[in-house]
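# Okay, predicted coordinates and the sequence, questions at the end:
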Amino acid sequence: MLPKFLIADNSQEAIDLVYVVHTETPRCIIQCDLDGFYSNQRIYWIDEEPLSQDDIDTLLEEAEEFYEKELDNQEDIYDEEE
């Protein structure tokens, strides 16, 4: 079973971009800048886009929360290694 969200990047193609992948229906990939979740944001829908803007907004809020927590966790891990 996959986690609900995954973080992906492609430093060979887009150095300043990161992607949050939503693995549950409706599946999508959310592109954003490393500097901010809503900066340079674009949603690539794998499944059909939800009709409700409220559903999209909720998905984006959950994705942002996941992204921020992952960044914080990575910082904590790197701090512990030093």
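Received, thanks.
# contacts, neighbours, all on C-alpha from now
Will do.
# neighbours of Asp76, just the number please.
For Asp76, the tally of surrounding residues (other Cα atoms under 10 Å) stands at 11.
# in which helix or strand would I find it?
Asp76 belongs to helix 53-81 when assigned by DSSP states H and E.
# one more structure, for comparison:
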Amino acid sequence: MLPKFLIADNSQELPDNIFVLHTESPRFLVKFNLNDITDKNIETFWFDKAPNDKKVIEEFIKDSEEFLINELENQENFLDEEN
């Protein structure tokens, strides 16, 4: 079983962006700006049919953003512990 969210990047082609992949239905990918993760000018790519309800879409994006922020904080804490 896959985790609900995965982080992806392509630092060679898009060094200022990071992606969060939602693996459950509806599957989608959210493109975040690494310089400002909370920037609302994000792109969402749908692998499945996008929900018709904008509030549902906003909730999916909010969950993706929270996941990314938590993962980056965990990574930062892990790196701090190593030093």
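Here it is on my side, so go on. Just so you know, these numbers come straight off a predicted model, no measurement behind them.
# Average offset of the helix holding Asp76 of structure 1 relative to structure 2?
By mean Cα distance after the TM-score superposition for structure 1, the fitted helix 53-81 of structure 1 averages 0.6 Å away from its aligned residues in structure 2.
# In which helix or strand does Ile30 of structure 1 reside?
Per DSSP H and E, Ile30 of structure 1 falls inside strand 28-33.
# By how much does that strand deviate from structure 2 on average?
If you overlay the two and look at strand 28-33 of structure 1, the average distance to its match in structure 2 is 0.5 Å (mean Cα distance after the TM-score superposition for structure 1).
# list the helices and strands that strand packs on?
Counting contacts by 3 or more Cα pairs under 8 Å, 6 or more residues apart in numbering; DSSP states H and E, strand 28-33 of structure 1 is packed against strand 14-22, strand 42-45.
# Can you say which of those is packed in most?
Of these, the one with the most neighbours on average (mean count of other Cα atoms under 10 Å) is strand 14-22, at a mean of 18.
# which residues touch the closest residue to Cys28 of structure 1 other than its chain neighbours?
When the adjacent residues along the chain are set aside, Cys28 of structure 1 lies closest to Trp45, with 4.4 Å between them (Cα to Cα, 6 or more residues apart in numbering). Trp45 of structure 1 sits next to 26-29 when contact means Cα atoms under 8 Å, 6 or more residues apart in numbering.
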